[in-house]
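1. pasting a predicted model and its sequence here:
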Amino acid sequence: MKLNLRAFDLNLLTVFDALMREQNLTRAAERVGMSQPAMSAALQRLRLSLKDELFVRHRSGMTPTPRAERVYLKVQPALQLITEGVSVGEVFDSATEDREFAIAVDSYIEVAALGSILCGLQAAGPMLRLRSENLIGVDVSAALNRLELDVVLDYLQVDSPRVDSEVLGTEELVVVAAADHPALAEGGCTMEAYLSCRHVLLRQRSAAASQLEQALGGARLDRQVALHVQDYAAMAAVVAQSRALGTMPRRLAHVYGRAHGLTVAPFPLDIAPVSLWMMWPRALSGDAGHRWFLDFLRQLAL
């Protein structure tokens, strides 16, 4: 007949564990922080619940009965598992853990950093995996609050009391053009030339400010728009085949510049680099695996 757990005081299992480990009533009481009379009373309740003497007293301590030995064989691993499951500050072993991390990024991060993130994860542990989500059409704050994402990397910071964030890095914006574009003939670009040309712009995500507007402190430049595209790869391809200019992060400009033979020039205004924000749900702060992933991203120096 199975024991009814609802009628059993599970706290007695920690008493039982201490008695099995110490096989001495006084030392077992000290181990769990109880007085000796309280330990004696707990042992009596154990005996009644399990219908067995459990321990036989002798001069040097207490000897477990065969029933106690059989019960402990099952109980001890269960107690260990419970302890590990509820412990705060547990250690995440990347070499042995089986875990998928969900990250949301824009097209810039997909090209500039997703490869190095995946490569680093594969080196850290054979069972670590990455799931990438695009930021287009995503309510970032809601997705983080619902714990659908572990981390968001974006140039726009989420303002929410349930989301933590920090600047992970910065990126300089540059101008790109076809190799023979006259506006960049001298390896640079003046503001007058920049504004006189037509531009290929990245399609803006909802009402969010563009990276350039972020760098300009929210101000807008009155640019002549030739075309809106979905991502920087398309911007580079269109710019290479036209007389339009593009503005993009420097790292992408060098990647696409080599592929399309583009000329890259500094932005004609002295503007601040664009911040790359790392954002995550505050509710995951107690999770060792999540803390490990944040530290992993910091060490990559994106």
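-> Received it, and whenever you're ready, just let me know what you need.
2. from here on, contacts and neighbour counts on C-alpha atoms
-> Fine.
3. so which strand or helix has E90?
-> Secondary structure assignment for E90, by DSSP states H and E: no helix or strand.
4. now for the residue lying closest to it once chain neighbours are set aside: which residues touch it?
-> The shortest distance from E90 to any non-neighbouring residue, by C-alpha to C-alpha, 6 or more residues apart in numbering, is to A288 (6.0 Å). Residues near A288 by C-alpha atoms under 8 Å, 6 or more residues apart in numbering: G89, E90, V91, F92.
5. cool, and T26?
-> Here T26 is in contact with Q36 (C-alpha under 8 Å, 6+ apart).
6. does it count as helix, strand or coil?
-> helix (DSSP: H, G, I helix; E, B strand; the rest coil).
7. for P37, see how far away it is.
-> Distance from T26 to P37, counting by C-alpha to C-alpha, to the nearest Å: 9 Å.
8. run a quick neighbour tally on A208.
-> 10 (other C-alpha atoms under 10 Å).
9. same question, R70
-> 11.
10. all the helices of this protein, residue numbers only.
-> 12-22, 25-32, 36-50, 66-86, 107-112, 114-124, 140-145, 191-196, 211-215, 232-240, 250-260, 288-300 (DSSP state H).
11. out of those, which is closest to Q204?
-> Nearest of those to Q204, taken as C-alpha to C-alpha: helix 211-215 at 9.4 Å.
12. now the contacts of A288: which count as buried?
-> Neighbour counting by 16 or more other C-alpha atoms under 10 Å classes none of those as buried.
13. the closest residue to V111 other than its chain neighbours: what's it in contact with?
-> In space, and not counting its chain neighbours, V111 is closest to L252: 7.5 Å by C-alpha to C-alpha, 6+ apart. Contacts for L252 (C-alpha under 8 Å, 6+ apart) come out as Y108, V111, A112, Y232.
14. can you name the residues that contact the first one?
-> When contacts are counted by C-alpha under 8 Å, 6+ apart, Y108 touches D231, Y232, P249, L252.
15. same thing but 10 Å
-> Applying C-alpha atoms under 10 Å, 6 or more residues apart in numbering to Y108 gives the contacts L114, D154, Y155, D231, Y232, A233, M248, P249, R251, L252.
16. and what of the second one?
-> Neighbour list for V111: V105, Y232, A233, R251, L252, V255 [criterion: C-alpha under 10 Å, 6+ apart].
17. now the buried members of those residues.
-> Buried by 16+ other C-alpha under 10 Å: V105, Y232, A233, R251, L252, out of these.
18. also this one, for the comparison:
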Amino acid sequence: MKEHGSSLANLDLNLLVFLRELLRARNVTRAAERIGVTQPTTSAALARLRRHFDDELLVRRRGGYVLSPLAVELAAQIEPLCEAAERLFTTAPFDPATTRREYKLLMPDYVLDAMGEAVSRALHAQAPGAKLHVMLVTGALPSDAVEALRLIDGLASAPTPGLRLSGLRCAELFRDRWVCVVDADTVPTNRTRLETAELERRPWVVPHHPGGDYPPTAPLAPLMMALAVSPEVAVRVDSYRATPHFVAGTDRVAVIQERLARRFANRTDLRILEYPGEPEPIVECLWWHEKHEADPAHRWMRETVRAAAQNSGP
């Protein structure tokens, strides 16, 4: 490494941002997108960093880049350094009433239905200038949850092995339970519960089913595996919210969350019945990256979202 003066005045501290994202992404184009600048600007910053450290940092290999040994060392140092700098320059007390911050949350459509309005009202009441970007999970969760949660504020999801990772934190949002939705003409009016044998016999409407074997980590997998007969999946739909629409006028059944089922309680052509037995409760959590842990603005958001979610229940 070349010798350089130790004074911060001799350094372009903007390069820290480029260095962090280049080491994270190992790709100039993706780093540029994350920073919000052009690819040529990021390429120029990489060239300056290479001159400064007298090292390639990103070494071309077949199929992309890998970190040089020095870059691996720098990657371990850059995260705490940048997070300390961010905290240093945000030491003013956080005031939700005046903040203009945008919060980015990722959640399934079921969770949005269950608590979205309550969260929106709570955030607007306490932080009318804050912005909110809600992104829907349209299939599987992000393959790299740690990296995804570096870039957004939170993910609403049930606990899964893919989220029990070093670097992630979570707190419970709310609990729910499974119920059955059937066409009203297919059950007697005095029925309040669907029997196990009937559940096994009816074709199912299943959300987020990729086809073939149902993934063991999927929400309905424990219920399906507990049945003596594996049910026929008649309809696969990439939405929790849409499942009851494929039940009306058929002999199918949809096993869905009670909070979502209540959205259809006024439909006379559908019946909501108790699920047989006592399945494990549904637990939904808010997940975030540990880098947000001490951020007052983020802590306020977490507490506000949790309170709103818990107050949106029955």
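-> Nice, I can see it. The shown structure was predicted, so the numbers you read here are calculated from the model rather than taken from an experiment.
19. need the TM-score between these chains.
-> The TM-score (TM-score structural alignment, normalised by the length of the first structure) is 0.65; 222 aligned residues with a C-alpha RMSD of 2.9 Å.
20. quick one: closest of the helices of the first structure to S275 of the first structure.
-> Here helix 211-215 is closest among those (C-alpha to C-alpha), at 8.6 Å.
21. name the residues that touch the closest one?
-> 154-156, 171-174, 202, 204, 208-209, 217-221, 247-249, 270-275.
22. quick one: buried ones out of those?
-> 154-156, 171-174, 202, 209, 247-249, 273-275.
23. grab the nearest non-local neighbour of G261 of the first structure.
-> Nearest non-adjacent residue to G261 of the first structure (C-alpha to C-alpha, 6+ apart): A179, at 6.0 Å.
24. scratch that, L173 of the first structure
-> Nearest one to L173 of the first structure, counting by C-alpha to C-alpha, 6+ apart, is P249 at 4.5 Å.
25. could you check which residue of the second structure pairs with the residue nearest to E90 of the first structure?
-> Using TM-score structural alignment as the criterion, A288 of the first structure maps onto P296 of the second structure.
26. for P128 of the second structure, see how far away that match is.
-> 17 Å.
27. count the residues that sit near the closest residue to T196 of the second structure other than its chain neighbours.
-> Once flanking residues are discounted, T196 of the second structure sits nearest to P276: 5.9 Å by C-alpha to C-alpha, 6+ apart. P276 of the second structure has 15 neighbouring residues, counting by other C-alpha under 10 Å.
28. how about L43 of the first structure?
-> L43 of the first structure: 20 neighbours (other C-alpha under 10 Å).
29. pretty sure it contacts V56?
-> No. The criterion here is C-alpha atoms under 10 Å, and L43 of the first structure misses it with V56 at 11.6 Å.
30. ok so, going back, among the contacts of L252 of the first structure, which pair sits farthest apart?
-> Top of the distance list for the contacts of L252 of the first structure (C-alpha to C-alpha): A112 and Y232, 10.9 Å.
31. what's the overlap in contacts for these two?
-> By C-alpha under 10 Å, 6+ apart, the residues touching both A112 of the first structure and Y232 are P249, L252.
32. trace the residue nearest to L173 of the first structure over to the second structure, please.
-> Using TM-score structural alignment, P249 of the first structure sits opposite Q257 in the second structure.
33. how near is that match to A158 of the second structure?
-> Taken as C-alpha to C-alpha, the span from Q257 of the second structure to A158 of the second structure is 12 Å.
34. who touches both of the two?
-> R175, I282.
35. just checking, L46 of the second structure touches L58?
-> Yes. Using C-alpha under 10 Å, L46 of the second structure is in contact with L58, at 8.8 Å.
36. what do those two both touch?
-> L22, V28.
37. what's the neighbour count on A253 of the first structure?
-> 26.
38. so Q39 of the second structure touches F18, yeah?
-> No. In terms of C-alpha under 10 Å, Q39 of the second structure does not count as a neighbour of F18; the distance is 11.3 Å.
39. neighbour count: these two, which is higher?
-> Using other C-alpha under 10 Å as the criterion, Q39 of the second structure and F18 rank with F18 on top: 22 against 15.
40. I35 of the second structure versus the aligned residue in the second structure for P268 of the first structure, what's the distance?
-> Aligned counterpart of P268 of the first structure in the second structure: P276 (TM-score structural alignment). Note on P276 of the second structure: its distance to I35 of the second structure, by C-alpha to C-alpha, is 51 Å.
41. Provide a list of residues in contact with V235 of the second structure.
-> Contacts for V235 of the second structure were tallied using C-alpha under 10 Å, 6+ apart; they are P203, W204, V205, V206, P207, H209, T243, F246, V247, R252, A254.
42. so what corresponds to it in the first structure?
-> Checking TM-score structural alignment: V235 of the second structure goes with L227.
43. mind checking how far that match is from V200 of the first structure?
-> 5 Å.
44. and for the two, which residues touch both?
-> Joint contacts of L227 of the first structure and V200 (C-alpha under 10 Å, 6+ apart) are M235, V238, A244.
45. of those, which is the nearest to A283 of the first structure?
-> Looking across the shared contacts of L227 and V200 of the first structure and measuring by C-alpha to C-alpha, the closest to A283 of the first structure is M235, at 38.1 Å.
46. hang on, that closest one packs against V175?
-> No. M235 of the first structure is beyond contact range of V175, at 11.4 Å (criterion: C-alpha under 10 Å).
47. can you pull the residues that touch both of those two?
-> With C-alpha under 10 Å, 6+ apart, M235 of the first structure and V175 have common neighbours L245, G246, T247, M248.
48. now render the residues you listed as TSV, adding distance to Y72 of the first structure.
-> Formatted as TSV, those follow (distance: C-alpha to C-alpha, whole Å):
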residue	distance to Y72 of the first structure
L245	74
G246	70
T247	68
M248	65
